[in-house]
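Undergrad: could you look at this predicted model? Sequence included:
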Amino acid sequence: MTPQLKGKRVTVVGLARSGVAAARLCAREGARVTVTDRRAEEHLTGPLAALETAGVRRVLGGHDAEDFTRADLVVVSPGVPMALAEVVRARAAGVPVWGEVELAARFLAGVPIVAITGTNGKSTTTALAGALFARHRRTFTGGNLGTPLCQHVLDGGGAEVVVAELSSFQMEGLLSLRPRVAAILNVTPDHLDRYRDVDDYAAAKARLFGLQQPGDHAVANARDPRALAMAEASRAVLHTFGFGPPGPGARDPGLEPDEGGATELWVQARGGGPERFRLANRALRGRHNRENAMAAVLCARLLGVPGGEVQAGLDAFGGLPHRLEVVGERGGIEWVNDSKATNVDSTLVGLSAFPAGTARVVLVMGGRGKGAPYAPLRPLFAGRVKALLTIGEDAPAVERELGDLCPTEACVTLEAAVRRAAALVRPGDAVLLSPACASYDQFRNYEERGEAFRRHVAEFA
């Protein structure tokens, strides 16, 4: 039921995008809103500007315990752990504690929700699933990807289906959200600065499936034991995707690509026979993206998106910015922006998307390292990487661990690396920015780094 917030005391914790949207929604509903953040006012100019006309009370630079224990409701932003002492005290005092997604879900009663999670690939899968649904009915795509769900409610709602990427942080605060389709792509160790271990991390994601009811659909990666166990524990109907012989769910049968490089996905859902979908889109290249596509297609077919619209959506999907994004094709040379690859696992996935055989990739790596070894990338260099160009703070470590595998040059800056790459490449080659590092040594974020790459390609390629 839609929550009745008029006159209620609501404390919203954390002032990133989700917290701002939650505070504005509660204020719109007539609540007496207090927003609180440990950061000082000078670090919150953007969020505070967005709240200027909302009439909220602000407690910044720390928290006041009474704002939690005397509230009628506490709404927690995803970046704030539920283990925060003040949140624990609120629960002990009997105060309801919701996450931002839970708050939004209570305004979306009757709208089917497709929830997608996983350690890797969830943004691409969510964006693709949203694009497939949007060809058939009014669709909102967001959550952890892009627009918070509370902002969608503020904007008037109106979607006939919601496709939401949900992180483990967002799922900690779920109580009543019921996904008609919940998909889990994979579970690997992540966010261990917030969780005790990978089991604790997985348990946060498993909450999503515990909220499903009979008749809902649970979608899981058949080759990931943790993901499969989560979905199997649900009361929903289980569907799997993966590589192997056609069967219920979605499968990549491993057929050889045709002359155009296209592969096939076979999907069997809604009680019918297997359907075959052609996957030729370069924005979905690589084994990992075939898995992402299987999951997205399965979600769409389970909720009735016609097969023809699914195929058209697969063909038209433009991919995500900064994730294996083609930003230039000149003289038979492809320039690919994978700036979102801020760790070694992501670069491994990105580099794997290029076929082995003849070494045609000029790889740009480096930035602010995260302490992880680069050695796991070594097996992918043979037959793929023509040259390695290093940038940023961790360039010496990248060269030390990988520099013996191919010609390697220290370029220091991204601009210099693009300029040097333009001199090295020949028709048929690709230049891949896949840093395996954070961007904060030279850029504000990976988006700024990706946009700089795009700009330099236009200048030098």
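TA: Cool, the structure landed. What you are looking at is a predicted structure, and each value in this text was computed from that prediction instead of being measured.

Undergrad: rest of the way, CA atoms for contacts and neighbours
TA: Noted.

Undergrad: do I have it right that residue 161 meets residue 110?
TA: No. Contact between residue 161 and residue 110 fails when scored by CA atoms under 8 Å: they sit 9.4 Å apart.

Undergrad: more neighbours, the two?
TA: residue 161 (22 against 11; other CA atoms under 10 Å).

Undergrad: so how far is residue 113 from that one?
TA: According to CA to CA, to the nearest Å, residue 161 and residue 113 sit 6 Å apart.

Undergrad: can you pull the contacts of residue 340?
TA: Residues near residue 340 by CA atoms under 8 Å, 6 or more residues apart in numbering: 322-323, 346, 434, 446-447, 450.

Undergrad: let's have those in JSON lines, adding secondary structure.
TA: Compiled in JSON lines, the contacts of residue 340 are given as follows (DSSP: H, G, I helix; E, B strand; the rest coil):
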{"residue": "322", "secondary structure": "coil"}
{"residue": "323", "secondary structure": "coil"}
{"residue": "346", "secondary structure": "helix"}
{"residue": "434", "secondary structure": "coil"}
{"residue": "446", "secondary structure": "helix"}
{"residue": "447", "secondary structure": "helix"}
{"residue": "450", "secondary structure": "helix"}
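
Undergrad: next up, a structure to set beside the first:
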Amino acid sequence: MGGRQVSTGAADWRGRRVTVAGLGVSGVPAARVLSGLGARVTVVDDGTDERARARAAELEAEDVTVRLGDGDTLPEGTELVVTAPGWRPDKPLFAAAGAAGVPVWGDVELAWRLRGLDGREPAPWLAVTGTNGKTTTVRMLASVLEAAGLRTAAVGNIGVSLLDAVLGDEQYDVLAVELSSYQLHWAPSVRAHSAAVLNLAPDHLDWHGSMEAYAADKGRIYEGATVACVYNASEKATEDLVRAADVEEGCRAIGFTLGTPGPSQLGVVDDLLVDRAFVPNRRKQAQELARVCDVDPPVPHNIANALAAAALARAFGVEPAAVREGLRAFRPDAHRMAHVAQVAGVAYVDDSKATNTHAAHASLAAYDPVVWIAGGLAKGAVFEELVAESAKRLRGAVLIGADRGLIREALARHAPQVPVVDLDRTDTGAMAAAVREAARLARPGDTVLLAPACASMDMFTDYNKRGDAFADAVRALAAGDA
């Protein structure tokens, strides 16, 4: 990511040879923006399917060169590579760029460099990363900022393009920015007003190469922070990232905890979310921000998300009343701890977004007893710790998907008393069968919980479709049609 410098004033882009790696949701906007600035843009992509050809045709009509089926070769004369965040760093394209001294940026880095291009004062970034909870926390933060009367948007790895946010007509006071480890890897210059790492657990190790490399990329979010580095006081690894970061003079380390907060922390006292960080005397004072019941849903890991969002908002000067109002107004996205129905005294909860073991552990910890529906694509995950720590909560388990055997083996070792239904099928209709089997195992007062701990692509397009299938099956059960 080093190499020769690239200027970023509007005039400096004219005639520049820029290669955009990836013809997807970040690559296409990047190509259009750069072409609009006068750069000579070539897009490279491994794909050759109908969708790739259609996107290529659109860009070629806008004077962008597109090379399909060859994402590994660096076009001659390239002065800058702008990559989609998901492209692995060991791609030959990047090795070639490094050998030629050509810098590599992600779309987030490009957006950061183009801030203020129209002469407006750039909006500060409040940035969030972590293995789980990023989207929820960023949307909570945006809700709090809006409650404070600030012009804001939830952007980044959340579906809203940062390029649109920094170059569009809308003028923002502050941006709530979700950043993935992929995006941070390719964003060497981003400097947030304040930043948070919510948690760290093994994920995407095939992409990063090791847990150390994954954590280091997450830790980039703290580099150059000016006001606050927010960390999870229950996870030393996040605090270690703060200690290792090179921040602006005066930037503070702010912890959040589900227990009673110490000085420079936010936490929980009885049923209150309280602040002992942004008060005149943090050794002797605590400021009430909200009640636990103001958070939807009020389960432990979501309370932690709310505290992190509150810490970032308070770092930006938001008053306590706006924190409460914003948290009360927030509603979680679909498939995140969503209560679908109560059937015969049993609650059915859709947490299809729990696509890794860390997320599933947080979900399981919120209910007791649980009939657990799990399985899918493991992505190299190990389930021993998850099962061992959740065993006492389990009434039963129903397993689906390609890698369900890994969970079944962990259950046999660490929860042999738990009845397990192993559905040997990966078709989409398996979800209806899983819900019927879970209903058979459940008793009144139990929760049937879809928290797969796995990716969905072996059976479904994405976790949304998987959650929809669960909800449809539950509604059929409630109607007596199952």
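TA: Yep, it's here. Only a predicted model underlies this, so the values are computations on that prediction, with no experimental measurement involved.

Undergrad: ok, the contacts of residue 340 of the first structure vs residue 383 of the first structure, which is closest?
TA: The shortest approach to residue 383 of the first structure among the contacts of residue 340 of the first structure belongs to residue 434, at 17.4 Å (CA to CA).

Undergrad: next, count neighbours for the nearest residue to the closest one once chain neighbours are set aside.
TA: Nearest non-adjacent residue to residue 434 of the first structure, counting by CA to CA, 6 or more residues apart in numbering: residue 338, 4.8 Å away. Residue 338 of the first structure has 28 neighbouring residues, counting by other CA under 10 Å.

Undergrad: residue 221 of the first structure pairs with which position in the second structure?
TA: Under the alignment (TM-score structural alignment), residue 221 of the first structure maps onto residue 232 of the second structure.

Undergrad: surely its match and residue 240 touch.
TA: No. Using CA under 8 Å, residue 232 of the second structure is not in contact with residue 240; the gap is 10.3 Å.

Undergrad: neighbour count winner among the two?
TA: Using other CA under 10 Å, the more surrounded residue of residue 232 of the second structure and residue 240 is residue 232, with 24 against 12.

Undergrad: residue contacts, that one?
TA: Taking CA under 8 Å, 6+ apart, we find residue 232 of the second structure in contact with 197-199, 238-239, 255-257.

Undergrad: map the residue nearest to residue 434 of the first structure onto the second structure.
TA: That one, residue 338 of the first structure, aligns with residue 351 by TM-score structural alignment.

Undergrad: okay, helices next: where are they in the stretch 301-450 of the first structure?
TA: 307-316, 344-352, 378-381, 395-402, 414-424, 446-460 (DSSP state H, counting those that start in this stretch).

Undergrad: name the stretch among the ones you listed that sits most buried.
TA: Neighbour counts (mean count of other CA atoms under 10 Å) averaged over each of these peak at helix 344-352, with a mean of 21.

Undergrad: so how much does that helix differ from the second structure once superposed?
TA: In the superposition with the second structure, the average deviation recorded for helix 344-352 of the first structure is 1.5 Å (mean CA distance after the TM-score superposition for the first structure).

Undergrad: now that helix: how far from the chain's centre is it?
TA: With CA atoms, centre = their mean, to the nearest Å as the basis, helix 344-352 of the first structure stands 15 Å off its chain's centre.

Undergrad: contacts for that helix next, please.
TA: Helix 344-352 of the first structure has contacts (CA under 8 Å, 6+ apart) with 286-288, 324, 338, 340-341, 372-374, 376-377, 380, 434-437.

Undergrad: now which residue in the second structure aligns to residue 353 of the first structure?
TA: When the second structure is aligned by TM-score structural alignment, residue 353 of the first structure is paired with residue 366.

Undergrad: quick one: the closest residue to its match other than its chain neighbours from residue 363 of the second structure, how far?
TA: Using CA to CA, 6+ apart and skipping residues adjacent in sequence, the residue nearest residue 366 of the second structure is residue 299, 5.7 Å away. Distance, residue 299 of the second structure to residue 363 of the second structure, by CA to CA: 8 Å.
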